[in-house]
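# Need coordinates for the below:
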Amino acid sequence: MLRLLKYPTLFIGLLLTSFISNASEESQPLTIKKDAPSTYTVVKGDTLWDISALYLDSPWLWPRLWQVNPEIENPHLIYPGDRLSLIWKNGQPVLSRKSMKKLSPKIRVAEKQPIPTVLEELVVPYLESDRLLSEQKLKQSSKVLGSSNGRQYLTQQEQLYISGVQSQANWGIYRQMETFTRGEHVVVALKRIATAERVDVNDKMTSLSVTHQVQEILVNDIALPIVEGEIAELSTTFHPTPSSQGSFADILGTIEGTNYVGENQVVVLNRGSSDDLAQGNMFELYQQGADIDTSLDKELEKGAQFPDTHIGNLMIIRPYQHFSLALITESKQPVALDTKVIAPQPVAGAQ
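Reported below is the predicted structural model:
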């Protein structure tokens, strides 16, 4: 039975052509686990990441194992009931799929969703609500001015006012959390605490009616319009791929400001789309090796260290220009600011 990993639900299209285009991935040998099953029938509750890990030590290399079947209407998605078979072609492992029985060439027995990668609720907030905003955009954003009764803490029952004459219908109210710096680039992490609808405009102010609230709204909280399709370039259908060989990043912290995080939590990295990062890019996490007391061995040079220890993996879920939000998909121990974040290392040997 598969061990169901608590990752976010990302419906993953197994796009073989885009995966093969990454030369650094192709250089990695594809190693099948010794106990990998020759056949497996997908059941409800499985995730793509789980099935990948069932066959591969490096699950992000899954598309190289996957055999697209031209007889299947949509060969990029896997559904409950599909049967996977491990075969060998030209000395290379290939995983093919036999679809569940169809009523017709275009209609399945049941309308089912393709299996997810991980649990959606862990990722969606960072795609739709919580975000990073540059200092410049933050200064230009509307602020919560308060309510007619003059109270500093506002509830859902009160009509609130934000600065400026605004025409957008739907709004998010955000709390400023942590600030992150990368050279001259500075961003502020924002956490959405409420949503609201535009009611009226009144002398350089706009009134809003709160529609949903998770905590009290404060004067000077940030108000940002919710624009339909504003993150259209982001998707929940990307697939995990290794980041470019030799690439690395630093962990700057978390939106909540915690110093240590673990599996299924999100961190801020000092790399982004300007560094060619995209959704789904994978990194490995390493704990730096401690210094060695070289007085115990004259053969060791001063400053020698023990080898770094692999402690987990993370996936880019939302890249910004100079920063990214990344989900820790595996963690054997707490991840801290000094944890090394590097591209997946080539796997030695192949079957």
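# CA only for contacts and neighbour counts going forward, please
Will do.
# Can you show me the strands along the stretch 51-200 of the chain?
83-89, 92-98, 102-104, 107-108, 131-134, 142-147, 153-154, 159-163, 170-182, 185-201 (DSSP state E, counting those that start in this stretch).
# could I get these as a markdown table with mean neighbour count and distance to Leu61?
Below are these laid out as a markdown table (neighbours: other CA atoms under 10 Å; distance: least, CA to CA, whole Å):
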| stretch | mean neighbour count | distance to Leu61 |
| --- | --- | --- |
| strand 83-89 | 15 | 15 |
| strand 92-98 | 18 | 12 |
| strand 102-104 | 10 | 30 |
| strand 107-108 | 12 | 29 |
| strand 131-134 | 20 | 29 |
| strand 142-147 | 22 | 44 |
| strand 153-154 | 16 | 49 |
| strand 159-163 | 23 | 48 |
| strand 170-182 | 19 | 31 |
| strand 185-201 | 19 | 32 |
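# so which of those comes closest to Asp50?
Asp50 lies closest to strand 83-89 among these, at 13.6 Å (CA to CA).
# now for that closest one, which elements pack on it?
The elements that strand 83-89 packs onto, with contact taken as 3 or more CA pairs under 8 Å, 6 or more residues apart in numbering; DSSP states H and E, are strand 39-41, strand 92-98.
# now those strands as a markdown table including distance to Asp203?
Formatted as a markdown table, these follow (distance: least, CA to CA, whole Å):
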| stretch | distance to Asp203 |
| --- | --- |
| strand 39-41 | 64 |
| strand 92-98 | 63 |
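# Ok, which of these comes nearest Gln156?
strand 39-41 (48.5 Å).
# One more, please, to line up against the first structure:
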Amino acid sequence: PWQWPKVWSYNAQITNPHWIYPGDLVRLLPKGFLAAVPTADPGLEPDADPGARPTTDVVTPQRRLDVAVRQVAFIDKKHLDSSMFVVGAVEDKELLSTGDDIYVSYPEKQVPKVGDRYSIYAEDSRVEHGGKVHGSYVRVLGELQITSVKQEKKAQARITGANSEIERGARVGPLMTQFKSVPPVRNEVDVQGTIVAMLTAQQLIGQGEVVFIDLGKKSGIKPGNRFFVVRRGDAFDPKRDPGEQVGQDDRSYPVRALGEVVVIQVGDSISVGLVDRVSEEMGVGDLVMMRKQ
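This next block holds a predicted model:
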């Protein structure tokens, strides 16, 4: 109990230690304390001499990280633009739920098959970075299974599970609802990207958080690759809150690592990652860097 002044000193974002609530991110160690992450220049500077690259083996995750998505998720723009829709129901109901038989419309070149399972979701807010739409946060409403498909007719489906009431107009698509860590894979490219979204509504990112990075298969990213989350600049600024330093990139400073992200799913232009280790709070907009091994 006598350690609280020291812990409080590590958390400048906490103005009153009596006002800490469930979900708040609290640092229990000083900034810069991160096991197995070098305290000197970690060799992530893109301008470094390629011949001086470290030849260490791929770091193996120290534990499995599993995250289940129940109410909030992220979907990339490609799947958002090609989503199907709930357009009607067999019974005279306005609000639909588990066990209800419904009708689903679908794109002409994306005909579902009987037995296919999909998520039902509603779009919340779009994720934009650098003037480009990368996808959208969505609310997971439930799941369905296709029961009948006839040519030039709406598909019929049954709602197999519901988190909340489902209405006509809800989107339907292959939404991933379970994220799991994967075996490590050696990095094959040198790339730099940005964290463009996170799974929860928290402002700061901590260990075990699911994040989305604006790099995918087109950039040579594979599941099992690892990114460092980095910033460049003075880590202490008494005039700014920790969250205001997100994306700090003063090229007159060497790189410093805030943590690591394990890639668990890769799309064409978006990757999903699990934050494995953290030494300092991170946020949407922070840079990520991968070095070829």
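# List the TM-score for the superposed pair.
Once superposed, the chains reach a TM-score of 0.59 (TM-score structural alignment, normalised by the length of the second structure), with 221 aligned residues with a CA RMSD of 4.2 Å.
# who wins for proximity to Gln333 of the first structure among the strands of the stretch 51-200 of the first structure?
That would be strand 170-182 among the strands of the stretch 51-200 of the first structure, by CA to CA, at 23.8 Å.
# what's that closest one in contact with?
Residues outside strand 170-182 of the first structure that contact it (CA atoms under 8 Å, 6 or more residues apart in numbering): 129, 186-198, 217, 221-227, 252, 254-257, 270, 322.
# Out of the strands of the stretch 51-200 of the first structure, the one nearest Gly289 of the first structure is which?
Nearest to Gly289 of the first structure, of the strands of the stretch 51-200 of the first structure and by CA to CA, is strand 170-182 at 25.5 Å.
# gap between the closest one and the chain center?
18 Å (CA atoms, centre = their mean, to the nearest Å).
# what does stretch 281-293 of the second structure give?
13 Å.
# Out of the helices and strands packed on strand 83-89 of the first structure, the one nearest Gln288 of the first structure is which?
For Gln288 of the first structure, the closest of those is strand 92-98, at 34.5 Å, according to CA to CA.
# what does the closest one correspond to over in the second structure?
Strand 92-98 of the first structure corresponds to no residues in the second structure, going by TM-score structural alignment.
# any chance you could map the strands in the stretch 251-351 of the first structure?
With DSSP E, counting those that start in this stretch, the ranges of strands along the stretch 251-351 of the first structure come out as 251-253, 266-269, 281-287, 309-319, 324-331, 340-342.
# possible to save these as JSON lines with distance to Leu122 of the first structure and mean neighbour count?
Formatted as JSON lines, the strands of the stretch 251-351 of the first structure follow (distance: least, CA to CA, whole Å; neighbours: other CA atoms under 10 Å):
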{"stretch": "strand 251-253", "distance to Leu122 of the first structure": "17", "mean neighbour count": "20"}
{"stretch": "strand 266-269", "distance to Leu122 of the first structure": "9", "mean neighbour count": "25"}
{"stretch": "strand 281-287", "distance to Leu122 of the first structure": "17", "mean neighbour count": "24"}
{"stretch": "strand 309-319", "distance to Leu122 of the first structure": "10", "mean neighbour count": "22"}
{"stretch": "strand 324-331", "distance to Leu122 of the first structure": "8", "mean neighbour count": "24"}
{"stretch": "strand 340-342", "distance to Leu122 of the first structure": "21", "mean neighbour count": "21"}
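# got CSV for these, with distance to Ser104 of the first structure too?
What follows is those, written out as CSV (distance: least, CA to CA, whole Å):
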stretch, distance to Ser104 of the first structure
strand 251-253, 51
strand 266-269, 43
strand 281-287, 37
strand 309-319, 37
strand 324-331, 38
strand 340-342, 47
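# returning to that earlier point: nearest approach to Ser235 of the first structure belongs to which of the strands of the stretch 51-200 of the first structure?
Once the strands of the stretch 51-200 of the first structure are compared by CA to CA, strand 131-134 is nearest, at 15.2 Å.
# Does anything pack onto that closest one? Which helices or strands?
Checking 3+ CA pairs under 8 Å, 6+ apart, strand 131-134 of the first structure ends up next to strand 185-201.
# so the helix or strand following the strand it packs on matches what in the second structure?
Next helix or strand after strand 185-201 of the first structure toward the C-terminus (DSSP states H and E): strand 205-213. Per the alignment by TM-score structural alignment, strand 205-213 of the first structure matches residues 154-162 in the second structure.
# For that stretch, give me every contacting residue.
Against stretch 154-162 of the second structure from outside (CA under 8 Å, 6+ apart): 97-106, 112, 141-149.
# do stretch 320-333 of the first structure as well
Residues from elsewhere that reach stretch 320-333 of the first structure (CA under 8 Å, 6+ apart): 7, 123, 126, 132, 182, 185, 262-275, 311-319.
# In the second structure, what range does that stretch match?
The aligned range for stretch 320-333 of the first structure is 267-280, by TM-score structural alignment.
# measure that stretch end to end?
Criterion CA to CA, to the nearest Å; first-to-last residue distance in stretch 267-280 of the second structure is 28 Å.
# Stretch 119-134 of the first structure now?
From its first residue to its last, stretch 119-134 of the first structure covers 29 Å (CA to CA).
# residue in the first structure matching Gly206 of the second structure?
Alignment note: Gly206 of the second structure maps to Gly262 in the first structure; criterion TM-score structural alignment.
# Now do the contacts for the residue nearest to that match when sequence neighbours are not counted.
Nearest residue to Gly262 of the first structure, sequence neighbours excluded (CA to CA, 6 or more residues apart in numbering): Pro334, at 5.2 Å. Neighbouring residues of Pro334 of the first structure by CA under 8 Å, 6+ apart: 260-262.
# Would you mind listing which of these are buried?
Among the contacts of Pro334 of the first structure, the ones that count as buried by 16 or more other CA atoms under 10 Å are 261-262.
# ok, so of the contacts of Pro334 of the first structure, who is nearest Asp338 of the first structure?
Distances from Asp338 of the first structure to the contacts of Pro334 of the first structure, taken by CA to CA, are shortest for Tyr260, at 10.2 Å.
# That'll do, ta.
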